[in-house]
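Asks: Structure, please.
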Amino acid sequence: MKPIDVPTRNFPTAKEECRNLPPHPEYDGPGSAYELAFKDESFLLRQDMRGVRMQLELTKPEVLLNEHDVKSTIVIFGSARILSAEAAQSLLAAAEASGDETQLRIARSKLAMSRYYEEARRFAEIATTECTRRGRPVVIATGGGPGIMEAGNRGAYEVGGKSVGLNIVLPHEQYPNPYITPELCFRFHYFGLRKMHFLMRSVALVCFPGGSCGSGSASAFRTVRPACRSRRRPILLFGREFWTKLINIDLLIETGMISAGDEKLFQYVETAEEAWAVLEAEPELSSINAP
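Replies: Just a heads-up that it's a prediction; the model follows:
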């Protein structure tokens, strides 16, 4: 016999209360304080309620990720502007037809960078397939947008896996890509809480060009260093040529922007297969995935 939940039996839940509230026309109008506090949107959106909203934004993903048994993630960072090979080829064809040299130069660059989309997609396929095969899946997580983020979610989707998308409200709306598991597609207002959710379950961070890891000379270090302060985890940088041009590590150490030894937090990789081989050799990740 199922045990009785006495508090639930004795009192209606908040959901039941809201569903069964009788109307009170004389107090239901604009400006009335009669609405239940947790149902009063105008009250919850007040500046005074920022702390409550932050708690909600921390708690909602936490509760739903737990409900879907998402305990560990491999986080993929990267530019929203990197195209798939198909999209880049179409862009190049249009540029060639136009004859515009500027468009041609940009399109050729986009096509060259599209290899990172394909590597991100392939990496997510391999990671999802291998982790699922071992019986204790580690789920791919991205920022939920286009470009490299789409590639990560797409790779997991195409092999039947689930993946997480942590989207953010931006001045120019960033829509979630179509490959995220719907139950695991979240939208954030607070950047700090979004970053916290990136790190909370992460067992590895995989950084492609652009995005929050590649928007400035030391931003990759600032983005992932909190992860290293809490618990060591592998951090992979796809594309040595790109990263060594973007980040002058010797200068950063010399000027005190990072500490000597911080450069050892990262490892360069070129292909999806190489990246997975690095992660497979990690003792902690191996133990998570042990049959």
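
Asks: When you work out contacts or count neighbours from here on, use the C-alpha atoms and nothing else.
Replies: Noted.

Asks: gap between residue 249 and residue 150?
Replies: Distance of residue 249 to residue 150, given as Cα to Cα, to the nearest Å: 29 Å.

Asks: and stretch 122-142, which residues are buried?
Replies: Within stretch 122-142, the residues that qualify as buried are 122-132, 136-142, counting by 16 or more other Cα atoms under 10 Å.

Asks: Which members of these occur in helices, if any?
Replies: The helices, defined by DSSP state H, take in 122-132 from these.

Asks: Turn these into CSV, columns for distance to residue 208.
Replies: Listed next are those as CSV, based on distance: Cα to Cα, whole Å:
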residue, distance to residue 208
122, 13
123, 11
124, 13
125, 16
126, 16
127, 16
128, 18
129, 21
130, 21
131, 21
132, 24
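
Asks: ok, these vs residue 93, which is closest?
Replies: Closest to residue 93 out of those is residue 122 (24.9 Å), distances taken as Cα to Cα.

Asks: and for comparison, fold this next one:
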Amino acid sequence: MAAKKKQVISTDPGKMIYHNMDFIDSDNGRPIRIIAEFMAPNQIFQQEGVQNTIVFFGSARTLPMSEIKKRMKGCKDKKELARLKRLEVVAEYYDAAHELGAKLGRWANKQHKGFAIMTGGGPGIMEAGNRGANDVGTSSVGLNIRLPFEQHPNPYIDDKLNLQFRYFFIRKYWFMKLAKAMVVFPGGFGTLDEMFEILTLIQTKKYGDRMPVVIFGSKYWNKVLNWNYLAETGMIDKDDLKLFHFCDTVDEAYDVVTKALEKTME
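Replies: Okay, the predicted model is just below:
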């Protein structure tokens, strides 16, 4: 096994050590990077008046139906055509996230309580949610994370609310910190990870307030997971299935979220 290459920190006479990016990016600088990602978003949200968020989760790979049809037209690459046909099955969810983002955005604008639509900041479902918020002038937050593929900030995030993260666990913290509701659209490993961490925190009462969690697209999710079997085998309590709501239409998801939130504001 090759020895780990020793990191060399360059020095710049007269420059403060905390301005030395060689150090900040080094292994020894990791605690400082972590603290910065914990602390800086709070100041940004305060400056921009973001007090409450409705969070959208879902796949970065999802495309709107119009874009899929456009790309399919004249496509001669069999591999790409097969990929687009697979994505065509879930394209409706991009369009639903876009519509729901706008509808919840209009509701949020009337509340005057610093509501924002928050996503993971990338393409796909995340883009759709930010796009809906952007369409109606609602604060649009993106918590982007640097990855070797897929993830790049979408163009519908407010410039001052486009946050870049290095660490998944701190990004998850900020998803939860201001969240008053969550909507989980079809997705892969990342979406499953985010959804189950949230449900676990609510289930174990680690998250203070019981908030509405919508799982959008029962046709998709019931194929991916056998929810009832979890309860039948005692892996979860039957009542744990009440921690979330399956919704299949934008109007249904809108009603679940807004009715729950309006009760808390009474």
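
Asks: For residue 210 of structure 2, what is the corresponding residue in structure 1?
Replies: Correspondence of residue 210 of structure 2 to structure 1, assessed by TM-score structural alignment: residue 232.

Asks: Where does its match sit: helix, strand or coil?
Replies: Using DSSP: H, G, I helix; E, B strand; the rest coil, the structure places residue 232 of structure 1 in coil.

Asks: Relative to residue 120 of structure 1, how far out is it?
Replies: Residue 232 of structure 1 is 23 Å from residue 120 of structure 1, by Cα to Cα.

Asks: okay, the two: which has more neighbours?
Replies: Between residue 232 of structure 1 and residue 120, residue 120 has the larger neighbour count (other Cα atoms under 10 Å), namely 30 against 14.

Asks: Map the more buried one onto structure 2.
Replies: In structure 2, residue 120 of structure 1 lands on residue 97 (TM-score structural alignment).

Asks: Name the secondary structure element that contains residue 105 of structure 1.
Replies: Residue 105 of structure 1 belongs to helix 101-133 when elements are defined using DSSP states H and E.

Asks: Apologies, that question was intended for residue 250 of structure 1.
Replies: helix 249-254.

Asks: equivalent range in structure 2 for the helix or strand following that helix?
Replies: Following helix 249-254 of structure 1 in sequence order, the next helix or strand is strand 266-269 (DSSP H and E). Counting by TM-score structural alignment, strand 266-269 of structure 1 falls onto residues 244-247 of structure 2.

Asks: List of residues touching the matching stretch?
Replies: 212-218, 253, 256 (Cα atoms under 8 Å, 6 or more residues apart in numbering).

Asks: before we move on, what about stretch 174-188 of structure 1?
Replies: The contact list for stretch 174-188 of structure 1 (Cα under 8 Å, 6+ apart) reads 57, 61, 64-65, 144-146, 150, 153-154, 157, 162-169, 194.

Asks: mind listing which of those residues are in helices?
Replies: 57, 61, 64-65, 150, 153-154, 157, 194.

Asks: mind listing what residue 279 of structure 1 touches?
Replies: Going by Cα under 8 Å, 6+ apart, residue 279 of structure 1 touches 204, 234, 285-286.

Asks: Run those residues past structure 2 and keep the common ones.
Replies: Conservation of those in structure 2, assessed by both residues aligned by TM-score structural alignment, their matches' Cα atoms under 8 Å: retained contacts are 204, 234, 285.

Asks: So which of these wins on neighbours?
Replies: Sorting these by how many neighbours each has (other Cα under 10 Å) puts residue 204 first, at 24 neighbours.

Asks: May I have the residues that are in contact with the closest residue to residue 234 of structure 1 other than its chain neighbours?
Replies: For residue 234 of structure 1, ignoring the flanking residues on the chain, the nearest one in space by Cα to Cα, 6 or more residues apart in numbering is residue 204 at 5.0 Å. Contacts for residue 204 of structure 1 (Cα under 8 Å, 6+ apart) come out as 73-75, 233-236, 279.

Asks: Widest-spaced pair of those?
Replies: 73 and 236 (14.3 Å).

Asks: and residue 262 of structure 2, what element?
Replies: Counting by DSSP H and E, residue 262 of structure 2 is part of helix 250-264.
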